[in-house]
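# the following comprises the amino acid sequence and a computationally predicted model.
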Amino acid sequence: MQDSGIQVLFQGTNFLRLLEGLLVSLRISIIAMGLSVVLGIPFGVIMTSKNMIIRFISRIYLETVRIMPQLVLLFLVYFGAAKHVGVNFSGGMAAVIVFTFWGTAEMGDLVRSALISIPVHQYESGFALGMTKIQVHWYLIIPQTVRRLLPSLMNLLTRMIKTTSLVVLIGVVEVVKVGKQIIDASRYTTPTAALWVYGAIFLMYFAICYPFSMASALLEKKLKD
């Protein structure tokens, strides 16, 4: 008699393995997001430069990241670096590099948009009060920029968490890979396992991403009030 698909989730350590795979996905996205914020903030400031050459180079980087699929970038770093540069990155390291490369560009554009959205009179008011350029940025511009950034920052984190599912194609044993292993092991005894396993993975991603989406919507609504 065939076992029902839902039983596969709780056989042995299957569910625990799924959670461990999810932690791998989260670790990659959180590390990449942290690096993206650190590198993206100065990049966003650079993008507001009045130097046309600097703006042009920054725009080329941003558009390259947006046009090139993340999967292609993963293959270029994971396979290309080993073959042409002689550097063997692990799947996890290659994923962090690619997502940081992508996240830095996106974060920089968010910072740029937030900075240019600050009205000019905010700067003028600060200077009129006798503030230095550093004080104007620290006390007036940066706090307003951070408020504008938070909703978009959470959306970027959500996108990054979801996109980590691509790293299965470079050998990273994350939640989707673990799910496939469980399904393959139960293919003949439990043909319906795929529905339940991928359903569980969907709920895991939903449980993580939905709170960020809600928080982003609430912040956006609050900022508009």
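Received the coordinates, thanks.

# contacts, neighbours, all on C-alpha from now
Noted.

# neighbours of the residue lying closest to residue 186 once chain neighbours are set aside, how many?
The spatial neighbour of residue 186 that comes closest, neighbours along the chain excluded (CA to CA, 6 or more residues apart in numbering), is residue 193 at 6.8 Å. Applying other CA atoms under 10 Å, we find 26 other residues in the vicinity of residue 193.

# please compare the first structure with the one that follows:
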Amino acid sequence: MQDWGISVLFEGRNFIRLLEGLGVTLEISLLSVLVSMILGTGMGVLMSINSKVIRFICRIYLNIVRIIPQLVLLFLAYFGLSKSFGVNLSGELAAVLVFSFWGIAEMGDLVRGALNSIPKHQYETGLAVGLSRRQLYQYIIIPQTIRRLLPQTINLITRIIKTTSLIVLIGVVEVVKVGQQIIEASRLTVPSAALWIYGVIFILYFIICYPISLLAMKLEKWWEV
């Protein structure tokens, strides 16, 4: 077992440290997802109204987010703000701001697409049969929007979780950073440690993301019944 390098996982607190790093990853991911879902939904509604100015501003925002890589946004937030404007952000806060900034735009576009995909005659028919606007959205529009949003939203959540691995480059001690520290400390005694450490990190990400995908599939089947 020593030759394979798996023993490095159980030396001292190495495995516990990986789990603690995973906790940091999950904390940043969950905060970013929560902000993205709430504000992104509002942005999607704004993008669906008949205001050319609002839609233009939202489209510019969306294009900026899609053009600039998340890593560049992280560097701008963490290094750029502190150097140019004297804003002292922690790596964790910078990560939450950047991933929320990205997630809000993506979620907004998903909501806009789901709302616009519902035929206009359903709005007109609902109002024609005497439904109030609240009832129209509660019983007709929102249920259909959620069904259409679910697969893309689950995909966005898993993307945010996986993309948080980039924060290792701004010094945040999350699961990948902890793995690098363990590998560096064991490079002479256990040369094959990288295989096992990164293998465990892969499994941890899989354990987090796969159940989310399963939940989405079950919800889709439940709604189809």
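Arrived safely, thanks for sending. Note that the coordinates shown come from a computational prediction; the quantities given were computed from them, not determined experimentally.

# one step back: what sits against the residue nearest to residue 186 of structure 1?
Contact analysis of residue 193 of structure 1 by CA atoms under 8 Å, 6 or more residues apart in numbering lists 4, 5, 6, 8, 183, 186, 187.

# only whichever of those are buried, select them in ChimeraX.
Buried subset of those, written as a ChimeraX selection, criterion 16 or more other CA atoms under 10 Å:
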select :5,6,8,183,186
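
# closest to residue 155 of structure 1 among the contacts of residue 193 of structure 1?
Within the contacts of residue 193 of structure 1, distances to residue 155 of structure 1 taken as CA to CA reach their minimum at residue 183, with 31.2 Å.

# what ranges do the helices span in structure 2?
For structure 2, helices defined by DSSP state H occupy the ranges 14-48, 52-67, 70-75, 81-85, 91-116, 120-128, 133-136, 142-163, 175-185, 193-224.

# most packed of those helices?
Burial among those, expressed as mean neighbours by mean count of other CA atoms under 10 Å, is greatest for helix 91-116, which shows a mean of 23.

# mean deviation, that helix versus structure 1?
With the two structures superposed, helix 91-116 of structure 2 lies on average 0.4 Å from its match in structure 1, counting by mean CA distance after the TM-score superposition for structure 1.

# nearest residue to the middle of structure 1?
What sits nearest the mean C-alpha location of structure 1, by CA atoms, centre = their mean, is residue 160, with 2.4 Å.

# let's have the helices of structure 2 in a markdown table, adding distance to residue 169 of structure 2.
Formatted as a markdown table, the helices of structure 2 follow (distance: least, CA to CA, whole Å):
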| stretch | distance to residue 169 of structure 2 |
| --- | --- |
| helix 14-48 | 13 |
| helix 52-67 | 19 |
| helix 70-75 | 8 |
| helix 81-85 | 16 |
| helix 91-116 | 10 |
| helix 120-128 | 47 |
| helix 133-136 | 47 |
| helix 142-163 | 12 |
| helix 175-185 | 9 |
| helix 193-224 | 16 |
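
# what range in structure 1 matches stretch 167-182 of structure 2?
Residues 167-182 of structure 1 are matched to stretch 167-182 of structure 2 when aligned by TM-score structural alignment.

# what's the first-to-last distance across that stretch?
Using CA to CA, to the nearest Å, the span of stretch 167-182 of structure 1 from its first residue to its last is 18 Å.

# contacts for that stretch?
8, 14, 17-25, 74-75, 78, 91-92, 95, 165, 197-198, 201.

# just stretch 45-56 of structure 2 next, same as before
Applying CA under 8 Å, 6+ apart, the set of residues contacting stretch 45-56 of structure 2 from outside is 58, 108, 109, 111, 112, 115, 116.

# returning to that earlier point: and the match of stretch 167-182 of structure 2, how far out from the chain middle?
In terms of CA atoms, centre = their mean, to the nearest Å, the centre of stretch 167-182 of structure 1 is set 18 Å apart from its chain centre.

# stretch 185-193 of structure 2 now?
For stretch 185-193 of structure 2, the distance to the chain centre is 33 Å (CA atoms, centre = their mean).

# for stretch 206-225 of structure 2, same thing?
A distance of 17 Å separates the C-alpha centroid of stretch 206-225 of structure 2 from that of its chain, computed with CA atoms, centre = their mean.
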